[in-house]
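>>> Pasted the sequence and its predicted model underneath.
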Amino acid sequence: MSIDSAQSNPHRIVIVTGPSGAGRSTAINALEDLGFEAIDNLPLSLIPRLLDGRPLSRSVALGVDVRNRDFTTKALMQLVDALPAQTNADVSLLYLNAREDVLIRRYSETRRPHPMAPNESLQEGIRRERELLGAIQSRSDIVIETSDMSPHDLRDELTTLFAAQGEAGLSVLLNSFSYKRGVPHGVDMAFDCRFLRNPHWDPALRDLTGQDPRVVSYVMADDRFSAFFEKINDLTDLLLPAFHDEGKSYLTIGLGCTGGKHRSVAVAEMMGKALANKGWQVSIRHRELERRAKPGARDT
């Protein structure tokens, strides 16, 4: 059940687990961006039934944790041992781990009770969960320590491990951002949208985002937009096939503006549709919109 054996198998089944806060959701989303069919929190007893019937049409990522209805350490181990006999796909158990202090910090940000200690301290829940999962970690094919990783770092690590040549191809992430907060880590190329007219100065649009059609229309009405967008498309038409031919499996393109709320978001959304229509595998992240959605975050 190694990554190397995937070279001779058409598809993979990756079971993703680990303590709450170690990055399981990020990993599931990253694998989905790499072309996997992603299914999270499916009861263990239903996984064999999922794989019955016709051979897999693509690789599958399965998120499993202590919240699964029938989760036990023994049941998960038995499932991992039984799957290779049921399918020709390569089966890997991926375990994400992090230090206790990091798990406490990350889980505290969610403001939810820990599944292993709903009426007790967060520390007690984390320790109880780590004890339960300890045997699974030692059995896992791949263990990734995420304590010092950003979500982007984890995505890069998973891309290195699981983006097989000829399977997932080049995955493009479009990341809108605010220049006031700096260019996101790991951006391969960035386009500055601050020269376009700013919807922030229109009271009717100020509270909207670049995902609203009214903001999109406002941005597109700028006389310089059409030429700008055409040149971005021309450049990506040239560079993306070249990056693909060089074996690059993951490319991040940044779109920045002053606040990361209107112009960069609108351009990222339009660019995503254009690239997807050309057959590229595209995901979109709006950094500042995600930040504003977090409890306690302030709109600046």
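Sure thing, it's come through. Because the structure is a prediction, the values reported are computed rather than measured. Residues are numbered from 1 along each chain as shown.
>>> only C-alpha atoms for contact and neighbour calcs from this point on.
Will do.
>>> need the strands for the chain, in chain order.
Under the criterion DSSP state E, the chain contains strands at 12-17, 37-40, 60-63, 90-97, 142-145, 171-178, 189-192, 250-257, 281-286.
>>> closest to residue 80 out of those?
Closest approach to residue 80 among these (CA to CA): strand 90-97, 7.4 Å.
>>> could the strands of the chain go into CSV alongside mean neighbour count?
Below are the strands of the chain laid out as CSV (neighbours: other CA atoms under 10 Å):
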stretch, mean neighbour count
strand 12-17, 24
strand 37-40, 17
strand 60-63, 23
strand 90-97, 23
strand 142-145, 16
strand 171-178, 25
strand 189-192, 14
strand 250-257, 23
strand 281-286, 19
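>>> any chance you could map the helices in this protein?
Secondary structure of the chain (DSSP state H): helices located at 24-33, 47-50, 73-86, 100-110, 122-139, 151-162, 213-220, 225-245, 263-277, 287-293.
>>> Can you lay out those as CSV showing distance to residue 93 and mean neighbour count?
Listed next are the helices of the chain as CSV, based on distance: least, CA to CA, whole Å; neighbours: other CA atoms under 10 Å:
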stretch, distance to residue 93, mean neighbour count
helix 24-33, 12, 21
helix 47-50, 14, 12
helix 73-86, 7, 13
helix 100-110, 21, 15
helix 122-139, 8, 16
helix 151-162, 13, 17
helix 213-220, 43, 18
helix 225-245, 28, 13
helix 263-277, 31, 21
helix 287-293, 30, 15
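>>> right, and these - which one's nearest residue 145?
Proximity to residue 145 (CA to CA) singles out helix 151-162 among the helices of the chain, at 9.3 Å.
>>> Out of the strands of the chain, which is closest to residue 108?
Nearest of the strands of the chain (CA to CA): strand 90-97, 16.7 Å.
>>> Export the helices of the chain to a markdown table and append columns for distance to residue 92.
A markdown table is the format used below for those (distance: least, CA to CA, whole Å):
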| stretch | distance to residue 92 |
| --- | --- |
| helix 24-33 | 13 |
| helix 47-50 | 14 |
| helix 73-86 | 8 |
| helix 100-110 | 24 |
| helix 122-139 | 10 |
| helix 151-162 | 11 |
| helix 213-220 | 43 |
| helix 225-245 | 26 |
| helix 263-277 | 30 |
| helix 287-293 | 31 |
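>>> and the comparison structure, right after this:
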Amino acid sequence: MTDQTRRDTGEVLIVTGMSGAGRSTVANALEDLDWYVVDNLPPMMLRPLLELTELAAGAVPRVAVVVDVRGRELFGDLPEVMRSLRAGRQVRVVFLDAADDVLVRRFESVRRPHPLQRDGTILDGIRRERERLAPVREAADVLIDTSSNNIHQLTTRVVELFGEQAAARHTVNLMSFGFKYGLPTDVDMVADMRFLPNPYWNDELRGLTGEDERVRDYVLGQPGAPEFLDAYAAALAPVLEGYQHENKRQSVVAIGCTGGKHRSVAMARELAERLRTVPGVAVRVTHRDLGRE
């Protein structure tokens, strides 16, 4: 490959480590963070894969490759491949580990043999794997011991280590709707704006929507509207922060009024501005019934 055809591959991550230590969980978490993840790739295929991403001219900015002993004899090439790749680009190696007794319990819980167990015990397979992985573990950039981690805790660790610094860890969709058309499905929380006077009964506002500043000013000017927004945003903030800790990536908060045209639209827009100050949260606003007659 010439200098003219070479492109910047961006970030490259090799994920490896002990079987049962959480490679699948890490791979899933990286995919959720928009990494391009390739699982169970033989080490000798790493360089051709990264050359293809170079030709993509930035279309694949972050690549994570899961390499493990399922490749049997092919896995022995990994230390040399790692040294070769590091000579020409930035490559980080993540090694996942756990205590032997923890790994044994994990294999027993899923009733699967260790890949290197052969005719012996699970512990025999773990010991063989440790010997084979010793050079890789020593050369790793990041070592994660998952002995005391559940799936959610390990996912949180991956987000902390490999998520974009400003990337949202949770997206909340504020959906306005009209009760007369039925409750939305797949919502996490519902708020009812029918405690506010309806702009529909104002002849000057009837033909407008909550996206119009005149309707917005009318709705927000009603007694109780600003107080509701402040209190509801304050109540949602710890919920959204808790969702991040539990690795719940998305939620839907439905804001309803009678027809989904005035009050719910205005209040959803205003609530969005308040929730955008919650760390780690991205906010989207949709209006389910705005176009209905």
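Perfect, I can see it now. Bear in mind the structure is a predicted one, so any value in this text is a computation, not a measurement.
>>> Superposed, how do the two chains score by TM?
For this chain pair, the superposition-based TM-score is 0.57 by TM-score structural alignment, normalised by the length of the second structure; 195 aligned residues with a CA RMSD of 3.6 Å.
>>> and residue 63 of the first structure, which of the helices of the first structure is closest to it?
With CA to CA as the criterion, residue 63 of the first structure lies closest to helix 24-33 of the helices of the first structure, at 6.6 Å.
>>> what's the mean distance for the closest one versus the second structure?
Compared with the second structure after the fit, helix 24-33 of the first structure shows a mean deviation of 0.9 Å (mean CA distance after the TM-score superposition for the first structure).
>>> Compute the inter-axis angle for that helix and strand 12-17.
170 degrees (axes from the mean of the first three to the mean of the last three CA atoms, to 10 degrees).
>>> what's helix 24-33 of the first structure in contact with?
Helix 24-33 of the first structure is contacted by residues 16-18, 38, 40, 61-63, 96, 151, 154-155, 158-159, 162, 171, 281-283 when judged by CA atoms under 8 Å, 6 or more residues apart in numbering.
>>> Stretch 125-135 of the second structure now?
17-19, 69, 76, 79, 100, 103, 114-118.
>>> before we move on, the earlier item: any chance of the strands of the first structure in CSV, plus distance to residue 125 of the first structure?
Output for the strands of the first structure, formatted as CSV (distance: least, CA to CA, whole Å):
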stretch, distance to residue 125 of the first structure
strand 12-17, 16
strand 37-40, 21
strand 60-63, 20
strand 90-97, 15
strand 142-145, 20
strand 171-178, 34
strand 189-192, 42
strand 250-257, 36
strand 281-286, 31
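>>> what's the closest of the ones you listed to residue 81 of the first structure?
For the strands of the first structure, the distance to residue 81 of the first structure is smallest for strand 90-97, at 9.3 Å, taking CA to CA.
>>> Run through the neighbouring helices and strands of that closest one.
Applying 3 or more CA pairs under 8 Å, 6 or more residues apart in numbering; DSSP states H and E, we find strand 90-97 of the first structure packed against strand 12-17, helix 73-86, strand 142-145.
>>> May I see the ones you listed organised as TSV, with distance to residue 27 of the first structure added?
What follows is those, written out as TSV (distance: least, CA to CA, whole Å):
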stretch	distance to residue 27 of the first structure
strand 12-17	8
helix 73-86	19
strand 142-145	11
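>>> Compare those and give me the one nearest residue 272 of the first structure.
Nearest of these (CA to CA): strand 12-17, 27.1 Å.
>>> Following superposition onto the second structure, what is the mean distance for the closest one?
With mean CA distance after the TM-score superposition for the first structure, strand 12-17 of the first structure averages 0.7 Å from its match.
>>> which strands and helices sit next to that strand?
Taking 3+ CA pairs under 8 Å, 6+ apart as contact, the helices and strands that strand 12-17 of the first structure lies on are helix 24-33, strand 60-63, strand 90-97.
>>> Quote the end-to-end distance of stretch 273-288 of the first structure.
20 Å (CA to CA, to the nearest Å).
>>> meant to ask about stretch 25-42 of the second structure, not that
20 Å.
>>> just to revisit the earlier point, nearest to residue 178 of the first structure, of the helices of the first structure?
It's helix 287-293; of those, that one is closest to residue 178 of the first structure (CA to CA) at 6.8 Å.
>>> Per the alignment, name the residue of the first structure opposite residue 47 of the second structure.
In the first structure, residue 47 of the second structure lines up with residue 48, judged by TM-score structural alignment.
>>> Next, the contact list for that match, please.
Counting by CA under 8 Å, 6+ apart, residue 48 of the first structure makes contact with 83, 86.
>>> mind redoing it with 10 Å?
Neighbour list for residue 48 of the first structure: 79, 82-83, 86-87 [criterion: CA atoms under 10 Å, 6 or more residues apart in numbering].
>>> which of the residues you listed still touch in the second structure?
Here is what carries over to the second structure from the contacts of residue 48 of the first structure, by both residues aligned by TM-score structural alignment, their matches' CA atoms under 10 Å: 79, 82-83.
>>> ok, so of the residues you listed, who is nearest residue 144 of the first structure?
residue 79 (21.2 Å).
>>> counterpart of that closest one in the second structure?
Counting by TM-score structural alignment, the partner of residue 79 of the first structure is residue 81.
>>> Redo the contacts of residue 48 of the first structure as TSV? Include distance to residue 234 of the first structure.
Output for the contacts of residue 48 of the first structure, formatted as TSV (distance: CA to CA, whole Å):
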residue	distance to residue 234 of the first structure
79	49
82	50
83	46
86	47
87	43
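>>> Pull the most distant pair out of those residues.
Counting by CA to CA, the most remote pair of those is 79 and 87, 12.2 Å apart.
>>> Tell me who's in contact with the match of residue 79 of the first structure.
Counting by CA under 10 Å, 6+ apart, the residues that residue 81 of the second structure touches are 43-47.
>>> could I get those residues as TSV with distance to residue 274 of the second structure?
As requested, the contacts of residue 81 of the second structure are arranged in TSV below (distance: CA to CA, whole Å):
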residue	distance to residue 274 of the second structure
43	48
44	51
45	48
46	46
47	47
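>>> and in the first structure, which of these remain?
Kept across both, from the contacts of residue 81 of the second structure, using both residues aligned by TM-score structural alignment, their matches' CA under 10 Å: 43-44, 46-47.
>>> can those go into CSV with extra columns for distance to residue 135 of the second structure?
Formatted as CSV, these follow (distance: CA to CA, whole Å):
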residue, distance to residue 135 of the second structure
43, 15
44, 17
46, 18
47, 20
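>>> Let me know the closest of those to residue 123 of the second structure.
Among these, residue 43 lies closest to residue 123 of the second structure (CA to CA), at 25.4 Å.
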